[in-house]
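In: attaching a predicted model along with its sequence, questions to come.
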Amino acid sequence: MSLPRIVQLAATISESVGKLNDTLSSKGLPTPSFEEDAPASLPDETSDVQDAILDAAAELFDLVLEPVALIKYHGAHNNCTCLQAIARFGIANMVPAGGQTSFADIAEKTGLSEDMTRRLLRFAITMRIFREPVPGMVAHTKASKMLTNPAMNGWLNIGTGEMWPAAARW
């Protein structure tokens, strides 16, 4: 009798994470983290285990969602709306590297209400873009810090401001 699919996926994740950890440890490299200064990528030789982890984790995630939640998750136009605002207003550049700033300060600089700014950024925080180290304060993750690069913010701005709306007009 074969194991249930969720158990197979969990085993794949566990084994692959072990291999990834062994490789990183043997090279003296840190494990992945959301910290602002964490490495942006894994070594090339870990691509096979990285793919195994991501594929199994995505399938497991989808398997345990209820159908309506699955459809909502994969049709997440809210993600693009949030990312569009972050890029349009240049919010990543309002957060100091290695520091933090308040929702109120960001609201003042963007012209958005503080309530809207808080909701927008807390949604981004659920995607691991920014973090709230203490209530009311915003700090970088490695993803938000990457958006301080003008080319990356421009890429996001074009993707969410031009391509995403155009795709909806097919």
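Out: It's in. Here the structure is a predicted model, which is why all the values come from computation and not from measurement. Numbers count the residues shown, from 1 in each chain.
In: from now on I want contacts and neighbour counts done on CA atoms only, so please keep to that.
Out: Will do.
In: same for the strand or helix carrying Met152, what does it pack against?
Out: If you go by DSSP states H and E, Met152 is part of helix 150-158. Of the remaining helices and strands, those touching helix 150-158 by 3 or more CA pairs under 8 Å, 6 or more residues apart in numbering; DSSP states H and E are helix 77-89.
In: now do the helix it packs on: which elements does it pack against?
Out: Using 3+ CA pairs under 8 Å, 6+ apart, helix 77-89 is in contact with helix 114-126, helix 150-158.
In: now these in JSON lines, with distance to Cys82 and mean neighbour count?
Out: Shown next, in JSON lines, are the helices and strands packed on helix 77-89 (distance: least, CA to CA, whole Å; neighbours: other CA atoms under 10 Å):
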{"stretch": "helix 114-126", "distance to Cys82": "6", "mean neighbour count": "17"}
{"stretch": "helix 150-158", "distance to Cys82": "11", "mean neighbour count": "16"}
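In: Throw these into JSON lines and include distance to Ser26, thanks.
Out: Putting the helices and strands packed on helix 77-89 into JSON lines (distance: least, CA to CA, whole Å) gives the following:
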{"stretch": "helix 114-126", "distance to Ser26": "32"}
{"stretch": "helix 150-158", "distance to Ser26": "32"}
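In: and the ones you listed: which comes nearest Asn79?
Out: Among the helices and strands packed on helix 77-89, helix 114-126 comes nearest to Asn79, with 7.8 Å by CA to CA.
In: tell me what angle the closest one forms with helix 77-89.
Out: Here helix 114-126 points in a direction 110 degrees away from that of helix 77-89 (axes from the mean of the first three to the mean of the last three CA atoms, to 10 degrees).
In: and the helices in this structure?
Out: 5-26, 47-64, 67-74, 77-89, 103-110, 114-126, 142-146, 150-158, 164-167 (DSSP state H).
In: okay, now the one to match up with it:
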Amino acid sequence: MKIGRDAQPLSRIEWVPRDDLHANGYNPNFVAKPELLLLKTSILEDGWTQPIVARPDGEIVDGFHRWTVSADPRIYAMTDGYVPVVRLLPPATGDQMLSTIRHNRARGEHGVLPMAGIVRRLIDEEGLTVPQVMERCGMEKEEVTRLYDRGGMTERGTGGRTRFSKGWTPK
């Protein structure tokens, strides 16, 4: 990879018709329907914050799901059917597949405790309702409730006692 801001692919974002792109035949990533709906919500509320990564011939290296949801009429209308694209120089197929895997796996996963803190803050400090958190974070009610409740379980379980009863002491 070349050094310097101007040498980075992100410096060459272009808007191209979504129909000029096509899926690759090997992407192992699967996104469930709730996450696809969340991706739509993300683009509709926040706009395009990440480009699709593609080869010069339009084959998608990363961003297949962003490309997929860009067919939604509401998203399509936002940019007249154009999507943001960063083109990679044509790598060997193996390198391209590795790039796809890196893009997918590098996103990591959410920790329960940080998510619990975020949900509690959204409700307690930012004034969102449980249904708003459900819709905007792509969560089920049970998930929001459990994350919100994360800090209060121990207090309720002890009934305000500071010590557990003997029933809790293993013999």
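Out: Arrived safely, thanks for sending. What you are looking at is a predicted structure, and each value in this text was computed from that prediction instead of being measured.
In: for the two chains, what TM-score is obtained?
Out: Here the TM-score for the pair of chains, by TM-score structural alignment, normalised by the length of structure 1, is 0.25; 73 aligned residues with a CA RMSD of 5.3 Å.
In: what angle sits between the helix holding Met152 of structure 1 and helix 77-89?
Out: Using the same axes, to 10 degrees: helix 150-158 of structure 1 against helix 77-89 is 130 degrees.
In: rewinding a little: for the helices of structure 1, which one ends up most surrounded?
Out: helix 142-146 (a mean of 20; mean count of other CA atoms under 10 Å).
In: which secondary structure elements does that one contact?
Out: By 3+ CA pairs under 8 Å, 6+ apart, helix 142-146 of structure 1 packs against no helix or strand.
In: buried residues in the host helix or strand of Glu143 of structure 2, which are they?
Out: Applying DSSP H and E as the criterion places Glu143 of structure 2 in helix 141-149. Neighbour-count burial for helix 141-149 of structure 2, counted by 16 or more other CA atoms under 10 Å, picks out Val144, Thr145, Leu147, Tyr148.
In: got a list of what the closest residue to Leu156 of structure 1 other than its chain neighbours touches?
Out: Leaving aside its chain neighbours, Leu156 of structure 1 sits nearest to Ala87 (6.1 Å; criterion: CA to CA, 6 or more residues apart in numbering). Contact analysis of Ala87 of structure 1 by CA atoms under 8 Å, 6 or more residues apart in numbering lists Leu147, Asn153, Gly154, Leu156, Asn157.
In: quick check, His65 of structure 2 in a helix?
Out: Yes - counting by DSSP: H, G, I helix; E, B strand; the rest coil, His65 of structure 2 falls inside a helix.
In: count the neighbours of it for me.
Out: 17 (other CA atoms under 10 Å).
In: separation between it and Leu38 of structure 2?
Out: Distance, His65 of structure 2 to Leu38 of structure 2, by CA to CA, to the nearest Å: 11 Å.
In: re earlier: the helix holding Glu143 of structure 2: what's the following helix or strand?
Out: Assignment by DSSP H and E places the next element after helix 141-149 of structure 2 at helix 153-158.
In: and that following helix, which residues are buried?
Out: Buried residues in helix 153-158 of structure 2 (16+ other CA under 10 Å): none.
In: quick one: list the elements packing against it.
Out: Checked by 3+ CA pairs under 8 Å, 6+ apart, helix 153-158 of structure 2 has no helix or strand packed alongside it.
In: could you find the closest non-adjacent residue to Glu59 of structure 1?
Out: Using CA to CA, 6+ apart, the closest residue to Glu59 of structure 1 is Leu9 (7.8 Å).
In: in this structure that neighbour contacts Asp62, no?
Out: No - if you go by CA atoms under 8 Å, Leu9 of structure 1 and Asp62 don't touch, sitting 11.6 Å apart.
In: could I get the full set of strands for structure 2?
Out: 14-17, 52-54, 60-62, 82-87 (DSSP state E).
In: which one of these is the most hemmed in?
Out: For the strands of structure 2, the largest average neighbour count (mean count of other CA under 10 Å) is found in strand 60-62, namely a mean of 26.
In: what helices or strands is that strand leaning on?
Out: strand 52-54, helix 93-105.
In: most neighbours per residue, which of those?
Out: strand 52-54 (a mean of 23).
In: packing partners of that strand?
Out: Using 3+ CA pairs under 8 Å, 6+ apart, strand 52-54 of structure 2 sits against strand 60-62, helix 64-69, strand 82-87.
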